[in-house]
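# Let's see this in three dimensions:
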Amino acid sequence: MITIRKAADRGGADYGWLQTAYTFSFNTYHDPEHMGFRVLRVINEDVIQGGGGFGEHGHRDMEIVTYVLSGALGHRDSMGHASELRAGEFQRMTAGKGVRHSEMNASADEPVHLYQIWLLPDRRGLEPGYEQKAFPEADRRGAWQLVASPDGLDGSLRIHQDASIYLANLDADAALSRPLDDGRHAWLQVLKGSVEIDGQTLDAGDGASVSRQSSLDLRAVQPAEVMLFDLA
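As a prediction, this is how the structure comes out:
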């Protein structure tokens, strides 16, 4: 079963300095039909204008993965990390028993476009942790590139949950499949371009949940970048 979540149906807001879209209920947007999918709790697409950002704030008991599509994001946290997350880079932060951080556009003039993902951890009270990494774009051309996994397989970021995150970049008309083991589920998020699955076209910002299927088969309608979550 494949269920489409169109970009236009997401929640969100325009604060001037921030344009944000919420795939699942978040902040002041509440929809009991869209509270998350499996352990996937948040998929937020943010565009932060130059000089803007989120001042210091706290998180607890969440695995937070951030992917920058364009621009650069400044990060500081109570673990002592001060870094700049550039286009194409990933960050994993385990909030665990408590962490504070800030996220600011690293530029005074250019916007930063990013996705932030929250997953429920496999247990509460973990020690806070942090990773940041860029993955070679060539390794996801027409293929699934593992960027996060429970055991850090193949140099991927380690997340404390039975979930894996993949990226793929596809040329127009390219096809790609992903087998799903029995009892597994998937969420596909289109980051750029458009793809076709199950006879339906998904554009940038669209997503789809996949359950009770042996595979997910997609074809790029236009050059596309997609993110896939393999979930218990």
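
# make it CA atoms for all contacts and neighbour counts henceforth
OK.

# give the contact list for the nearest residue to Pro179 once chain neighbours are set aside.
Nearest non-adjacent residue to Pro179, counting by Cα to Cα, 6 or more residues apart in numbering: Ser215, 4.0 Å away. The contact partners of Ser215, by Cα atoms under 8 Å, 6 or more residues apart in numbering, come to Ser177, Arg178, Pro179, Leu180.

# roughly how far apart are Ser215 and Glu225?
According to Cα to Cα, to the nearest Å, Ser215 stands 19 Å off from Glu225.

# picking that back up, select from the contacts of Ser215 the one having the most neighbours.
Across the contacts of Ser215, neighbour numbers were computed from other Cα atoms under 10 Å; Leu180 holds the maximum, 18 neighbours.

# Tell me if I'm right that that residue and Gln213 touch.
Yes - between Leu180 and Gln213 there is a contact at 6.8 Å, judged by Cα atoms under 8 Å.

# Pull out the buried residues from the longest strand along the chain.
The longest strand of the chain (DSSP state E) is strand 215-231. Within strand 215-231, the residues that count as buried by 16 or more other Cα atoms under 10 Å are 215-216, 218-231.

# to compare against the first, here's another:
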Amino acid sequence: MLQDIIFHPADTRDFKDFGFMQAHLSFKPHLPEGRKRFGPLITIDDGTQAPGSQGFGLHPHRDVEVITFLVSGEVKHIDPNVPAHSGTAAAKGVQVITAGRGIVHNEVNNSPTAPMRALKIWLAPRATGLAPHYSKMALDAADYTNRLRPILSPQGDEGTLVAQQDVRLCYGQFNRNDTLAYPATGPVRGLYLFMVEGTGTAAGHALAKGDGLGLTNAGELAIHTEPDAEFLIFDLPETSIH
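All right, here's what the predicted structure looks like:
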């Protein structure tokens, strides 16, 4: 099967200054071909919110899976309609919202003194009109240090959170030179690697903070890590680049 590889250097992302937050956007519908989406992966917004910032205010979402990965700092999630879905998450924490038939929410920096860096990730769901749902977890450093820790899957395997899409998401943080192989979960899958911090190499590309690398018909991806490499790998259903 023909394999396509696309490399997204960090400095080619779209930059937005919202005042309270500075963000680099890897995918958006208004961006050029190759940056609109990668299969069901439709957004990776890498944003840093100022201390005490109050976010966008209450705003709606519908028919999207909203994943927040806390790189540093602490987020406060506010859902005025379902108070049980409100709460805080700290680095390295993950929260998943199935917006389904509609939610209203806001995410604010819970610290008055420290900035908060978070990756806001959107996935297209498996179906429209699903029941809204919220879940979160804190990651144990022992589970992601010098190894890949699954954090998201469609069935909640291996202690992961559940996404309403056929996607597996793994996270790792490395403090040494290492080489590992990530095997895609099926014969016709897409992989997308996003460098959160540090440096490494994959598919012949040197990778640094904010870089992204996507492969269709991926098979197995060999990754060389340098000390302080930190990255996410999305394992996606049959994927085309838009």
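
# Quick TM-score on the pair, please.
Remark: TM-score between the superposed chains equals 0.95 [TM-score structural alignment, normalised by the length of structure 1]; 230 aligned residues with a Cα RMSD of 1.3 Å.

# the helices in structure 2, which residues?
With helices called from DSSP state H, structure 2 shows them at 141-144.

# For the residue lying closest to His101 of structure 1 once chain neighbours are set aside, which residues are in contact?
Using Cα to Cα, 6+ apart and skipping the chain neighbours, the partner closest in space to His101 of structure 1 is Asp77 (3.9 Å). Shown in contact with Asp77 of structure 1 (Cα under 8 Å, 6+ apart): Val99, Arg100, His101, Ser102.

# Identify the residues contacting the third one.
Each residue near His101 of structure 1 by Cα under 8 Å, 6+ apart is listed here: Gly55, Glu56, His57, Gly58, His75, Arg76, Asp77, Ser78.

# So the residue nearest in space to the middle of structure 1 versus Tyr22 of structure 1, what's the distance?
In structure 1, the C-alpha nearest the mean C-alpha coordinate belongs to Ile117, at 4.3 Å (Cα atoms, centre = their mean). For Ile117 of structure 1, the distance to Tyr22 of structure 1 equals 10 Å [Cα to Cα].

# hey, what's in contact with both of the two?
Common contacts of Ile117 of structure 1 and Tyr22 (Cα under 8 Å, 6+ apart): Val42, Ile43, Asn44.

# counterpart of the last one in structure 2?
This points to Asn44 of structure 1. Aligned by TM-score structural alignment, Asn44 of structure 1 pairs with Asp45 of structure 2.

# From Arg37 of structure 2, how far off is the residue lying closest to its match once chain neighbours are set aside?
What sits nearest to Asp45 of structure 2 in space, not counting adjacent residues and going by Cα to Cα, 6+ apart, is Leu25, at 4.6 Å. Applying Cα to Cα, the value for Leu25 of structure 2 to Arg37 of structure 2 is 11 Å.

# what does Ile121 of structure 2 give?
Counting by Cα to Cα - Ile121 of structure 2 and Arg37 of structure 2 are separated by 11 Å.

# Likewise for Gln49 of structure 2?
24 Å.

# quick one on the thing from earlier: so what's the match of Asn44 of structure 1 up against?
Counting by Cα under 8 Å, 6+ apart, Asp45 of structure 2 makes contact with Ala23, His24, Leu25, Ser26, Phe27, Leu119, Lys120, Ile121.

# Save these as JSON lines, and put in distance to Gly210 of structure 2 too.
Below are those laid out as JSON lines (distance: Cα to Cα, whole Å):
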{"residue": "Ala23", "distance to Gly210 of structure 2": "11"}
{"residue": "His24", "distance to Gly210 of structure 2": "8"}
{"residue": "Leu25", "distance to Gly210 of structure 2": "10"}
{"residue": "Ser26", "distance to Gly210 of structure 2": "9"}
{"residue": "Phe27", "distance to Gly210 of structure 2": "12"}
{"residue": "Leu119", "distance to Gly210 of structure 2": "11"}
{"residue": "Lys120", "distance to Gly210 of structure 2": "13"}
{"residue": "Ile121", "distance to Gly210 of structure 2": "14"}
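
# Let's see which of these end up in strands.
Ala23, His24, Leu25, Leu119, Lys120, Ile121.

# Can you tell me which of those comes closest to Val162 of structure 2?
Comparing these against Val162 of structure 2 with Cα to Cα places Ile121 closest, at 14.3 Å.

# Aligned to that closest one, what sits in structure 1?
By TM-score structural alignment, Ile121 of structure 2 lines up with Ile117 in structure 1.

# Please verify my assumption that its match contacts Val68.
No - with contact defined as Cα under 8 Å, Ile117 of structure 1 does not reach Val68; the gap is 11.5 Å.

# And for the closest residue to Asp122 of structure 1 other than its chain neighbours, the neighbour number?
Nearest residue to Asp122 of structure 1 in three dimensions, chain neighbours excluded: Gln161, at 4.8 Å (Cα to Cα, 6+ apart). The number of residues packed near Gln161 of structure 1 is 18, by other Cα under 10 Å.

# before we move on, what about Ala90 of structure 2?
Around Ala90 of structure 2 there are 20 residues (other Cα under 10 Å).

# who touches it in this structure?
Contacts of Ala90 of structure 2 (Cα under 8 Å, 6+ apart): Leu70, Ser72, Gly73, Glu74, Val75, Ala138.

# quick one: the alignment partner in structure 1 of it from Leu157 of structure 1, how far?
Matched by TM-score structural alignment, Ala90 of structure 2 corresponds to Arg86 in structure 1. As judged by Cα to Cα, Arg86 of structure 1 and Leu157 of structure 1 stand 16 Å apart.
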